[in-house]
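Chemist: Pasting the sequence and the predicted coordinates here, then a few questions.
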Amino acid sequence: MKKIGILGGTFDPPHIGHLKLASHFAKVLQLDELLLIPSGEPWQKGTGITPAEIRLQLTEAAGVDLARAFLYLKIATQIGVDRLEIDRAGPSYAIDTALALRERYGSNASLTWLMGADSLIQLPTWNSWEKLLDYVNFAVASRPNHDLGTALSPAITQLLQAHQTLEPAALENKPSGLIYIDESLAIDLSSTELRSQLKASSGNTALSDQIPSHTLQIITNLGLYQ
């Protein structure tokens, strides 16, 4: 069974937290392939979003650093940056992406959507969210200040009761329908906060430990977030 990881997001900009989450789950879930998918029209983010083609360029640059990390960590996962949502007209809904990827990879591939705990908490605000597990699994990374023990809505609590597994290996053998929560990875980086720091900073070198180097180079060259 082919194992595909999906990491979607606005990526405005991509940051080290995205790379850590990708590296962790690529290793834990033994992914054959990991897709980084920048959203085309992130309908929940409001206005002021960096144009999609630029965010794609930033994500491709982050993919270079991620590939280097995989090489160093001896992770065999192939990395792809996919413009699926950018090329699709209208708001970027996860359900449409899940459907398209299921059609691409077939019914037998294991498709796992990677996310932070904050996304799981907000899942009921997503379009057709209750249908997502028909097409993908979820792998969820804990995040500081997002306590899954107290912040979950009744709907998500019921979802976990029906679909949660404590064994990450279970996702390798099931095409969809499972939720795995990983408590060992606590990432507290936010693209919103990084944009504010970039705007306030006269030089970007101070953020070199938070933004992938190739991405930061493009941000500097284009004068983004100033």
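Modeler: Cool, got the structure.
Chemist: make it CA atoms for all contacts and neighbour counts henceforth
Modeler: Noted.
Chemist: Disregarding flanking residues, what is the spatial nearest neighbour of residue 26?
Modeler: Excluding the flanking residues, the one nearest residue 26 by C-alpha to C-alpha, 6 or more residues apart in numbering is residue 77, at 6.5 Å.
Chemist: ok, now which ones touch the one you found?
Modeler: With contact set as C-alpha atoms under 8 Å, 6 or more residues apart in numbering, residue 77 has these partners: 26, 30-34, 70.
Chemist: do that again at 6 Å, thanks
Modeler: By C-alpha atoms under 6 Å, 6 or more residues apart in numbering, the residues touching residue 77 are 31-33.
Chemist: Assign a three-state SS to the residue of the chain most remote from its centre, would you?
Modeler: For the chain, the residue at maximal distance from the C-alpha centroid (C-alpha atoms, centre = their mean) is residue 202, at 29.0 Å. Under DSSP: H, G, I helix; E, B strand; the rest coil, the three-state class of residue 202 is coil.
Chemist: Is residue 69 within a helix or a strand, and which one?
Modeler: Applying DSSP states H and E as the criterion places residue 69 in helix 52-73.
Chemist: Residue 208 and residue 137, how far apart?
Modeler: Per C-alpha to C-alpha, to the nearest Å, residue 208 is found 33 Å from residue 137.
Chemist: what about these two, which has more around it?
Modeler: Per other C-alpha atoms under 10 Å, whichever of residue 208 and residue 137 has more neighbours is residue 137, with 26 against 15.
Chemist: and the closest residue to residue 128 other than its chain neighbours, how many neighbours?
Modeler: Once flanking residues are discounted, residue 128 sits nearest to residue 95: 6.5 Å by C-alpha to C-alpha, 6+ apart. The tally of other residues near residue 95 (other C-alpha under 10 Å) stands at 20.
Chemist: before we move on, what about the one 4 residues further on?
Modeler: Neighbour count for residue 99, taken as other C-alpha under 10 Å: 14.
Chemist: Could you count how many residues lie near the closest residue to it other than its chain neighbours?
Modeler: Nearest in space to residue 99, with sequence neighbours left out and distances taken as C-alpha to C-alpha, 6+ apart, is residue 135 at 6.8 Å. Other residues near residue 135 come to 22 when the count uses other C-alpha under 10 Å.
Chemist: ok, structure two:
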Amino acid sequence: MTRRSGARRIGILGGTFDPVHIGHLRGALEVTEMLALDELRLVPNARPPHRDTPHSSSQDRLAMVRLAVQDVPQLKVDARELERDRPSYTIDTLESLRAELAADDQLFLLMGWDAFCGLPGWHRWEELLEHCHILVLQRPDAGSEAPEALRDMLAARSVADPQALEGSCGQISFVWQAPLGVSATRIRQSLASGRSVRFLVPDAVLAYINAHGLYRASN
């Protein structure tokens, strides 16, 4: 991929991170290395419009994400959505980030296949590509087709090789990743029933969960 002199390359991965786990982190790190990103920012959602209210507080989720990436220089934490007193709309985050970047800096929004297929229900979703490229993290077993509302956009904007994305924004590509078989739901269920989640979350995150009694049956 051609990098213009001085242009930065920044990835964004949003989520409730309730809790952050190795699936989030491994996927983020693989993309960071594949595309030679300068940094990838994990952006915890405050009140995601399309999901249930998180089980743990914003403060706890932010603390866990910070602990998870403390020894990984390429991965950063961006708390701007937690600082808003309104739902976490991705378009607002992208506009805010763009205002801080140079015009030729590249911004990459990472999302899973299910989230991508749900884009037509997002707030101002058709404007997302005005601010970023979209990287869809697709598992080998994700065989369903994109909804009709996305097909024209895919036909016009798709680039087969994610390393061939050009310009600061406007294109879509797919990154194939092996599934790790881990989810935040499974982790919460295991903790609630007293089972170990070691090796599913970083040790520092597990220590925080235990110290604060998060996700236990009483929560």
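Modeler: Yes, it's here. The model shown is predicted, which means the values in this text are computed figures rather than measured ones.
Chemist: TM value for the aligned chains?
Modeler: Here the TM-score for the pair of chains, by TM-score structural alignment, normalised by the length of the second structure, is 0.89; 210 aligned residues with a C-alpha RMSD of 1.7 Å.
Chemist: what about the strand or helix carrying residue 92 of the second structure, how far off from the first structure?
Modeler: Using DSSP H and E, residue 92 of the second structure falls within helix 90-100. Here helix 90-100 of the second structure, set against the first structure after superposition, deviates by a mean of 0.5 Å using mean C-alpha distance after the TM-score superposition for the first structure.
Chemist: In the first structure, what stretch matches that helix?
Modeler: Using TM-score structural alignment, the residues of the first structure aligned to helix 90-100 of the second structure are 94-104.
Chemist: what about the helices in the second structure?
Modeler: 22-34, 58-68, 90-100, 113-117, 148-157, 184-192, 203-212 (DSSP state H).
Chemist: Could you list the buried residues of the longest one?
Modeler: This points to helix 22-34 of the second structure. 22-25, 27-29, 31-32 (16 or more other C-alpha atoms under 10 Å).
Chemist: and of these, the nearest to residue 87 of the second structure?
Modeler: For the buried residues of helix 22-34 of the second structure, the residue nearest residue 87 of the second structure by C-alpha to C-alpha is residue 24; the value is 21.8 Å.
Chemist: Just give me the match in the first structure for that closest one.
Modeler: Under TM-score structural alignment, residue 24 of the second structure pairs with residue 18 in the first structure.
Chemist: can you check residue 46 of the second structure too?
Modeler: Using TM-score structural alignment, residue 46 of the second structure pairs with residue 40 in the first structure.
Chemist: how many neighbours does its match have?
Modeler: 24.
Chemist: likewise residue 125 of the first structure?
Modeler: With other C-alpha under 10 Å as criterion, residue 125 of the first structure counts 11.
Chemist: Would you quantify the distance from the residue nearest to residue 99 of the first structure to residue 96 of the first structure?
Modeler: From residue 135 of the first structure to residue 96 of the first structure the distance is 10 Å (C-alpha to C-alpha).
Chemist: next one: residue 27 of the first structure
Modeler: 27 Å.
Chemist: ok, back up a step: quick one: residues contacting the match of residue 46 of the second structure.
Modeler: 52, 85-86, 92.
Chemist: can you rerun that using 8 Å?
Modeler: 10, 52, 85-88, 91-92.
Chemist: Quick one, which of these are buried?
Modeler: Here, 16+ other C-alpha under 10 Å leaves 10, 52, 85-86, 92 buried among the contacts of residue 40 of the first structure.
Chemist: any idea which of those is closest to residue 119 of the first structure?
Modeler: Among those, and counting by C-alpha to C-alpha, the member closest to residue 119 of the first structure is residue 10, at 12.6 Å.
Chemist: In contact with the closest one, which residues are there?
Modeler: If you count contacts by C-alpha under 8 Å, 6+ apart, residue 10 of the first structure has them with 38-40, 42, 55.
Chemist: Looking at those residues, state which has the most neighbours.
Modeler: Most surrounded of these: other C-alpha under 10 Å gives residue 38, at 29 neighbours.
Chemist: Next one: that residue relative to residue 11 of the first structure, how far apart?
Modeler: Per C-alpha to C-alpha, residue 38 of the first structure is found 6 Å from residue 11 of the first structure.
Chemist: Find residues that contact each of the two.
Modeler: 55, 59.
Chemist: a markdown table for the buried residues of helix 22-34 of the second structure, including distance to residue 174 of the second structure?
Modeler: Shown next, in a markdown table, are the buried residues of helix 22-34 of the second structure (distance: C-alpha to C-alpha, whole Å):
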| residue | distance to residue 174 of the second structure |
| --- | --- |
| 22 | 20 |
| 23 | 17 |
| 24 | 17 |
| 25 | 18 |
| 27 | 13 |
| 28 | 14 |
| 29 | 16 |
| 31 | 11 |
| 32 | 14 |
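Chemist: Alright, calling it a day.
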